[in-house]
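**Student:** Okay, sequence plus prediction incoming.
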Amino acid sequence: MKDNVELHPRGALLGLQSLQWMIFLLANTIAAPIVVGAAFDLPPSDVSSLVQRMLFVSGGVTLLQVFFGHRLPLLEGAAGMWWALFLTLAAVATGGDKGAVLQQLEMGLLAAGVVLVILSLLPIMARLRDLFTPLVTGVYLVLLVVSLTGSFFKGMLGVTRTGEIDGTVALLSLVVILLVLILSLKGRGLWRSMGPLIGIATGWILFAVCGFIPKETNADPTPIFALPKFFAWGAPVWDTGIVLTSVLTGLILISNVVASILVIARTLNVDVTADTYRRGLFGNGVGALLSGVLSCIGPVPLSVSAGFISTTGIRSKRPFWIGALLVFLSGLFPLVGNFFATLPSEVAYAALFVPFAQMMGFGIRDLMALVPSQRNLLVIGLSLMVGIGVMFLPPAAFASLAPWLRSVVANGLLVGLILCLLLEHVIFRENEKNNPASE
């Protein structure tokens, strides 16, 4: 690693930057358990417990990765594909079946974790690295941001909250976006680095003043300290279809691990080796195992970490791991978890809008660096058109498919990525000399 990654801020600056990483990880963590809890009709106490376990797992796996895994400042948060799998299976389950599905997902996560750990011990990471050329990573990043754009706008415009556009929510979200954008572009020094944190704090206060944060209604006393509960959804239950789907999800997420490491390495201008990817995959497998044991959503390295670093200019690893440690510890204190769970999702979406836009820019940058040959343009166009096209199909269009197949075919990001890999490496395969990733 180069020295610019290892420079250590001190004093108040270190504390503020660590707090910003903590808030950023929280903003990328709390939405998933809240949405999944609602999809499975979990009571408020179980949703709060799920948030606590997600904080523990996200912070813990991030620490594992930065010290023993890939050793890069990459946050670990709920994977979009795991999140989508939970929601898909919740949609097809009814009544008491939903509880059984959660137990089957525990087993699926455990199986996926075992497979990923085994793969990380095999000498295949160099080949996996070669699969993700700038063309593939560029298409992946564009599709990833596009797949989340609908959720962003539904949240920021108040559609998620009310079912229609809410002018007040939209205005408050716009204030947060403009504040983060202005600080990121015009701010200097500390102000520039604290843009997302200031945006989140400001938005949180504004939403509270406008009455958009519900008051605590749980009458049961909340303990100050509590260890996360093992198998909170019950003992794992084997279901062949869900196990196969979960293993496939874990295998596909290898692409996310590789692409995220690539993006963060380019952002920091550091060199990575095949061993970096191998350790990162091992950490991802351990994360899936831990998620199965602690009954939560499987984590994955978040590519948006690169956008956060680019937006804030924070390149040191010290505030990064301190922020992750704070999140990990907050998972041991239910009161802390309950407090951060009150962060409105609209504020999180608005504060993350600029870093995600930056990530879209990373994908476009990779694509613009390619030779604009007919072959490259065709691969890019087909992959994006098919992937985005699938995203526009209504869920009912896949109702006739088997659940395990539905979770794959209905995922536009996954379909577009698989098509891009096939076009790039099989159908329109080129010589190594045309692949900048091999340099």
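**Tutor:** Cool, the structure landed.

**Student:** Going by C-alpha atoms from here, please, whenever you check contacts or count neighbours.
**Tutor:** Fine.

**Student:** Just after the helix or strand where S151 lies, pick out the following helix or strand.
**Tutor:** Element membership for S151 (DSSP states H and E) is helix 134-156. Per DSSP H and E, helix 134-156 leads on to helix 159-162 as the next helix or strand towards the C-terminus.

**Student:** who touches the next helix or strand after that next one?
**Tutor:** Downstream of helix 159-162, the next assigned helix or strand under DSSP H and E is helix 167-186. Residues outside helix 167-186 that contact it (Cα atoms under 8 Å, 6 or more residues apart in numbering): 156-158, 191-196, 198-200, 202-203, 206-207, 311-312, 346-347, 350-351, 353-354.

**Student:** Show the buried residues in the residues you listed.
**Tutor:** Using 16 or more other Cα atoms under 10 Å as the burial test, the contacts of helix 167-186 include 156-158, 192-196, 198-200, 202-203, 206-207, 311-312, 346-347, 350-351, 353-354 as buried.

**Student:** Check it against this one:
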Amino acid sequence: MSTEATGSSPPSFAHDLRDAVMWLVATVPAAFGFWVIAGELAGVQSGIVPSLLGASLAAMGLATLVQVVAGYRLPLFEGPAGSYLAAIAVLAAGSEPGNSGTDHRGLLVAAGVVILVAVTGLGDKLSQLLTPPVGTAFLLLTVVMVLPATISRAAGVDQPGPAVDSWLPALVVIAVALVARRVAVVRPYALLLAFASGVLAYLITADTGLQRASSNSVPGELFPWGAPEFGATVVLPFVVASLLGAFNSVATERAVAGAAEPGEPVRQSAQPGDGSRQRRGLLAHGATVGVTAALGNVLGNVPRLDSVGIGRLVGNPGVRPVGLAAVAMVAMAFLAPVTALLAGLPSALSAALVLILLGTMLYEGLRATLRLPSSFAGRWCSPPYSQQRSGDWRVIGSPSGWHWSRIRCCWAPDCDRGRRCFTSSRAVPTSGRVVALSLLTNVR
């Protein structure tokens, strides 16, 4: 919604800086745990974890910045993707320990697939190819394969020092997160509060304080995990992961575009069948996945529906705050003391954070499979109306997984005859603060 329509002046640069800090607080702590888990699955040795974190932080910042400037041009950030984490888990289950190069090779494959989807205009077809069972199965595969290792890390198994130094702070993290998510005022900061509480508990109970990792590496070296070599075992999982990632990009862009302009028709570029913004976003997604993989990133990013909740929390609908936050992410990635300090944090704390997120994904994935809730926040429809069937099921994407939604066709005057439209309805919260939007495309 424009500032002219509301009669208010644009936010000042100082307000944009403040809101950029809010974007950082809401995005980086949640992503940190996923980066550590992905690095362990990929076999990244502890001595080069700072390099991994620097590459991951730079990847998230660069991908977000490119999408804001040249891609979707929406207040939309890119964060860790469950589909790519699942591909890493699949490869880790059948490869030798320490074979971390496998994963950045896979991301290079994924980048090529996403760019191919963008060039050929297959974005609208992905919703037909990737059925609800495919999305739900891949989500549950991610959780099932990653959950055991995550629980072991949170409990301090095979970690140096007394086990209580690991599992007690992890227990504090989980308890604070569960309580904070039930309090509306602090719900957006639940993960940050939980992580800070866990660090405090660790400082109180552990014999030693936080340790800085001994590494001065920063992103910039090409292929730090080894020269890329491709094989079928690498290509196949990441082809599936990249298709799911591309579908997530298409769905999320439409959701955020609709949420950014409540009460107004979606612009033509956001509608199925045109897709100039969609193609730009997919090209930006594929390009940044490939570039950041070459710089050492092992976990791919996708546009996240968290952006809707964060944008409403911040109260600033512009792209400048999230763009400034992206610049700050990239700058932090090149500060060796920052990445070294992050790498020195107890691994059990990040594992506890990931355990919370995985538990949420598992719960919502099973609920989507068993209960099939029909609530929805938005709907797509297309004429001729006589060919639409109310009651069909389609999958919708969310930051925490895949959900089902029943098609509820909209009729005149809700829809303009002869073209697709988007109408808003009541919001459905997921993962505490995220507004899930049903995206129903190519209804027949």
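**Tutor:** Arrived safely, thanks for sending. As the structure is a prediction and not an experimental result, all values here were calculated from the model.

**Student:** Assuming the best superposition, what's their TM-score?
**Tutor:** Put the two chains on top of each other and the TM-score (TM-score structural alignment, normalised by the length of the first structure) is 0.67; 376 aligned residues with a Cα RMSD of 5.0 Å.

**Student:** Could you report the separation of the equivalent of G60 of the first structure over in the second structure from G79 of the second structure?
**Tutor:** For G60 of the first structure, the aligned position in the second structure is occupied by L62, per TM-score structural alignment. Distance, L62 of the second structure to G79 of the second structure, using Cα to Cα, to the nearest Å: 11 Å.

**Student:** okay, the two: which has more neighbours?
**Tutor:** G79 (28 against 24; other Cα atoms under 10 Å).

**Student:** Doesn't the more buried one lie inside a strand?
**Tutor:** Yes. Under DSSP: H, G, I helix; E, B strand; the rest coil, G79 of the second structure sits within a strand.

**Student:** quick one: what's aligned to it in the first structure?
**Tutor:** In the first structure, the residue matched to G79 of the second structure (TM-score structural alignment) is G77.

**Student:** Distance of its match relative to M391 of the first structure?
**Tutor:** Distance, G77 of the first structure to M391 of the first structure, by Cα to Cα: 22 Å.

**Student:** Also K215 of the first structure?
**Tutor:** 36 Å.

**Student:** Neighbour count: the two, which is higher?
**Tutor:** Using other Cα under 10 Å as the criterion, K215 of the first structure and M391 rank with M391 on top: 20 against 8.

**Student:** From what I see, that one and L148 are in contact.
**Tutor:** No. Applying Cα atoms under 8 Å, one finds M391 of the first structure not in contact with L148, separated by 10.1 Å.

**Student:** which residue in the first structure lines up with V28 of the second structure?
**Tutor:** V28 of the second structure maps onto L26 in the first structure, by TM-score structural alignment.

**Student:** ok, its match - how many residues close by?
**Tutor:** Using other Cα under 10 Å, L26 of the first structure has 25 neighbouring residues.

**Student:** Quickly find the element holding it.
**Tutor:** helix 11-27.

**Student:** Tell me the first helix or strand C-terminal of that helix.
**Tutor:** helix 31-39.

**Student:** about what we covered before: quick one: contacts for the match of G60 of the first structure?
**Tutor:** Listed by Cα under 8 Å, 6+ apart, the contact set of L62 of the second structure reads T288, A326, V327, V330.

**Student:** which of those residues line up with contacts in the first structure?
**Tutor:** Retained in the first structure: A326, V327, V330, out of these (criterion both residues aligned by TM-score structural alignment, their matches' Cα atoms under 8 Å).

**Student:** Tell me, how many residues neighbour the first one?
**Tutor:** So that's A326 of the second structure. A326 of the second structure, neighbours per other Cα under 10 Å, totals 28.

**Student:** How about it, nearest residue that isn't a chain neighbour?
**Tutor:** Nearest non-adjacent residue to A326 of the second structure, counting by Cα to Cα, 6 or more residues apart in numbering: G61, 4.2 Å away.

**Student:** post-alignment, the helix or strand where the one you found lies versus the first structure, mean distance?
**Tutor:** Per DSSP H and E, G61 of the second structure falls inside helix 49-69. Mean deviation of helix 49-69 of the second structure relative to the first structure after superposition (mean Cα distance after the TM-score superposition for the first structure): 0.9 Å.

**Student:** what's the angle from that helix to helix 13-41?
**Tutor:** Here helix 49-69 of the second structure runs at 130 degrees with respect to helix 13-41, directions being taken by axes from the mean of the first three to the mean of the last three Cα atoms, to 10 degrees.

**Student:** and helix 49-69 of the second structure, which residues are buried?
**Tutor:** Buried residues in helix 49-69 of the second structure, counted by 16+ other Cα under 10 Å: 49-68.

**Student:** Please name the residues that touch L236 of the second structure.
**Tutor:** L236 of the second structure neighbours (Cα under 8 Å, 6+ apart): none.

**Student:** Is it in a helix, a strand, or coil?
**Tutor:** Applying three-state DSSP: L236 of the second structure is helix.

**Student:** how long is stretch 421-433 of the first structure from one end to the other?
**Tutor:** OK, stretch 421-433 of the first structure end separation, Cα to Cα: 18 Å.

**Student:** From V314 of the second structure, how far off is the match of G60 of the first structure?
**Tutor:** From L62 of the second structure over to V314 of the second structure (counting by Cα to Cα), the distance is 21 Å.

**Student:** Please apply the same query to A246 of the second structure.
**Tutor:** According to Cα to Cα, A246 of the second structure and V314 of the second structure sit 27 Å apart.
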